[in-house]
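Trainee: No letters, just coordinates:
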C-alpha cells in the first residue's frame, strides 16, 4: 500500500469521528482534522516527562493541536509554531504574551494571530536555542513511527529547517497525535526526509515507538522542493540566501 492509498483508507474512517474545518469542511487533503477525544490525547502529552521538562515546544498549527497549544501557554512554555503552509514562516508566543483567561482564545488559529510574533531562523537560533519537543498532527502513523501528513511535506520541511540551525538533533523527541483509526500497521517505504516520531498519542493510549529508524540528518533537500517553495516560504528563502551568499 502506498501513502496515497493509506491516506484514503484512513480518511474514510476518520470522517466518522472528525470535526469539519470551517474553511475546508471534510477535505482532509487540505487540513489535519480535529476529532473526538483529542482533548484526552492532549492530557496524555501534558503528563509526559518530555513535555514537563520542555522549555521550548514546537506545535504545528493543526486543528487537533488546539488543546495542547492551550496547555503550553498555561504551563508557561515558549510556543513555537508556523502559519498554514508556512506561508508567513515561524511564529512564537512567549510566556506572558497571553493575558490570563485568554489562553483558550489564543490557541485557535484565528486567535493566535492576536498574540504570536514572527521569528526568523536566525532569531530562533540566537534567542531560543534548542527546541526541546516537537508535536504534530498526521494523516496516518505507523507503529514504527513513520508519519505522513496531507502530502505536502510541511512538517518534514519544518524539521529540516530547524535542523539546519541546530535547533533540533537526532535526540530531540517528536510526538505525533492522531485518532486511533489513524494508526495503521502497514509496510511503507521510508524516504530520507521522513521525520520519525518517538511517541504516538491517541485519545486512548500513548505508544512508545522504540523506533530504530533514524531521524533525517541532512537538513533541507533542496532538489526535492516543490516549485515556488523557496519564494513563498520566508524561512526557506532566508536559509537559501544564507547558503548562497
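Mentor: Done, it's in. Predicted, not measured: the structure shown is a model, and the values here were computed from it. Numbers count the residues shown, from 1 in each chain.
Trainee: From here on, just use CA atoms for contacts and neighbour counts.
Mentor: Will do.
Trainee: Now do the helices in the chain.
Mentor: 3-14, 38-46, 49-52, 66-74, 103-106, 109-112, 121-123, 154-164, 229-232, 234-243 (DSSP state H).
Trainee: Report all helices and strands that the longest one contacts.
Mentor: If you count contacts as 3 or more CA pairs under 8 Å, 6 or more residues apart in numbering; DSSP states H and E, helix 3-14 packs onto strand 140-141.
Trainee: for the strand it packs on, packing partners?
Mentor: The criterion is 3+ CA pairs under 8 Å, 6+ apart, and the helices and strands that strand 140-141 contacts are helix 3-14, strand 147-148.
Trainee: Go through these and pick out the most buried.
Mentor: Of these, the one with the most neighbours on average (mean count of other CA atoms under 10 Å) is strand 147-148, at a mean of 26.
Trainee: Which strands or helices does it pack on?
Mentor: Contacts of strand 147-148 with other secondary structure elements, assessed using 3+ CA pairs under 8 Å, 6+ apart, are made with strand 140-141.
Trainee: what separates the strand it packs on from the chain centre, distance-wise?
Mentor: The chain centroid and the centroid of strand 140-141 are separated by 13 Å under CA atoms, centre = their mean, to the nearest Å.
Trainee: give me every residue that touches the nearest residue to residue 76 once chain neighbours are set aside.
Mentor: Counting by CA to CA, 6 or more residues apart in numbering, residue 76 lies nearest to residue 95, which is 4.8 Å off, once chain neighbours are set aside. By CA atoms under 8 Å, 6 or more residues apart in numbering, the contact list for residue 95 reads 73, 76-78.
Trainee: ok, and here's another one to check against it:
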C-alpha cells in the first residue's frame, strides 16, 4: 500500500517495513539515493518521508491554488517536508488535523486550531512541527473528525498519473480507507502531496493496485502537476487484510474496527496486506 503517518521514528524502526514489496523497496532506495547524490535532501532521508530543498516553494505552489484557498479543514501528515504547509494552514486560519506519528497514541489525530493556539500563546512555528503539534494539539478520534476539504499525504515516490508510495508502513492508505468508511472523505476531496522533482518517476515504475489511493495533485519546487488520475479510489478498509503488526502497534485500531462494524459502516476494499505496501 503506501503510508503517511510518520517519519519521526528512527531508521531502525522504519526499516522493519522493508521486504513487504521488493519493487517498491528498490524504488524507495533509488529515490533516497538520488536525494543524497543530488544533495537536495534536508537531514537524513532514508527510511522516512524525506525532507528536501525547495519544500517551502512546493508548499507555496499548493497554497496558490483555489482548492487551498477554499479549504477550511485540512488534514496534513506530520512529516518534516510538510512543515511549510502546516505553517501556512495555521497562518491562513484553517482547522488543521495532524496524524500522530505512526498512530502510536490512544488517539490518532490532534486538532491544531489557530485561534486556540494563539489564545494559549503557542507559536504557530512550534505547533507546525510534529512534536509541537502532538504536545499542543487537541486529541481527536477518527469519528470526531469533520468532513475534510483537503488531504495532504507524505510520499517517497510519485508519478504524474497519481501513483504514490510512502516509506512502506501502510499508514496513509489505512488512514484514507478509514476516512472513507466514516464518510469523512468525499469522492471530490483532493488528495495531494509535495515532493522534490527527483521523486517524480515514470508511471510504469510504480504499480497501483485497486486498494491503493491515488493523488489528484503533485507539487514540486519546479511545477504543479494535475494528475487527472486514471486510478479509481478505494471505498474503505478490508479489515481481514490488516496486518497483525498493525493491530499490535496501533493501540486503538482493534477498538475502532469494532466501532465501525457495530455502526454498520459498509465494508470497503482496502487492506494492509504485504502486496499493498
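Mentor: Nice, thanks for sending it over. Because the structure is predicted, anything quoted here is derived from the model rather than measured.
Trainee: TM-score for these two?
Mentor: Here the TM-score for the pair of chains, by TM-score structural alignment, normalised by the length of structure 1, is 0.89; 234 aligned residues with a CA RMSD of 1.8 Å.
Trainee: circling back to that earlier point, turn the helices of structure 1 into TSV, columns for distance to residue 210 of structure 1.
Mentor: Formatted as TSV, the entries for the helices of structure 1 read as follows, by distance: least, CA to CA, whole Å:
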stretch	distance to residue 210 of structure 1
helix 3-14	22
helix 38-46	17
helix 49-52	15
helix 66-74	23
helix 103-106	33
helix 109-112	32
helix 121-123	30
helix 154-164	20
helix 229-232	33
helix 234-243	31
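Trainee: Wait, residue 51 of structure 1 touches residue 133, no?
Mentor: Yes. Under the criterion of CA atoms under 8 Å, residue 51 of structure 1 lies in contact with residue 133, with a separation of 7.0 Å.
Trainee: Determine which of the helices and strands packed on strand 140-141 of structure 1 approaches residue 122 of structure 1 most closely.
Mentor: strand 147-148 (27.8 Å; CA to CA).
Trainee: Residue 24 of structure 2 corresponds to which position in structure 1?
Mentor: If you follow residue 24 of structure 2 across to structure 1 using TM-score structural alignment, you land on residue 3.
Trainee: for the helices of structure 1, which one sits closest to residue 213 of structure 1?
Mentor: With distances scored as CA to CA, the stretch of the helices of structure 1 nearest to residue 213 of structure 1 is helix 154-164 (14.9 Å).
Trainee: Same question for the closest one: list its buried residues.
Mentor: Taking 16 or more other CA atoms under 10 Å as the basis for neighbour counts, the residues of helix 154-164 of structure 1 that come out buried are 154-164.
Trainee: quick one: which of the residues you listed is nearest residue 183 of structure 1?
Mentor: For residue 183 of structure 1, the nearest member of the buried residues of helix 154-164 of structure 1 is residue 155. The distance, counting by CA to CA, is 17.8 Å.
Trainee: hang on, the earlier thing: point out the one among the helices of structure 1 that comes closest to residue 182 of structure 1.
Mentor: Distances from residue 182 of structure 1 to each of the helices of structure 1 were compared using CA to CA; the minimum, 5.8 Å, belongs to helix 3-14.
Trainee: The closest one vs structure 2 - mean distance after superposition?
Mentor: Here helix 3-14 of structure 1 is compared with structure 2 after superposition; its mean distance to the aligned residues, by mean CA distance after the TM-score superposition for structure 1, is 1.3 Å.
Trainee: ok, residues contacting that helix?
Mentor: In this structure, residues lying in contact with helix 3-14 of structure 1 by CA under 8 Å, 6+ apart are 28, 35, 139-140, 148, 179, 181-182, 188.
Trainee: Please report how far the aligned partner of residue 225 of structure 1 in structure 2 lies from residue 121 of structure 2.
Mentor: Taking TM-score structural alignment as the criterion, the aligned counterpart of residue 225 of structure 1 in structure 2 is residue 242. When CA to CA, to the nearest Å is applied, the distance between residue 242 of structure 2 and residue 121 of structure 2 equals 41 Å.
Trainee: More neighbours: which of the two?
Mentor: residue 242 (18 against 9; other CA atoms under 10 Å).
Trainee: So what does the residue nearest to residue 76 of structure 1 match up with in structure 2?
Mentor: Superposed on structure 2 with TM-score structural alignment, residue 95 of structure 1 falls opposite residue 114.
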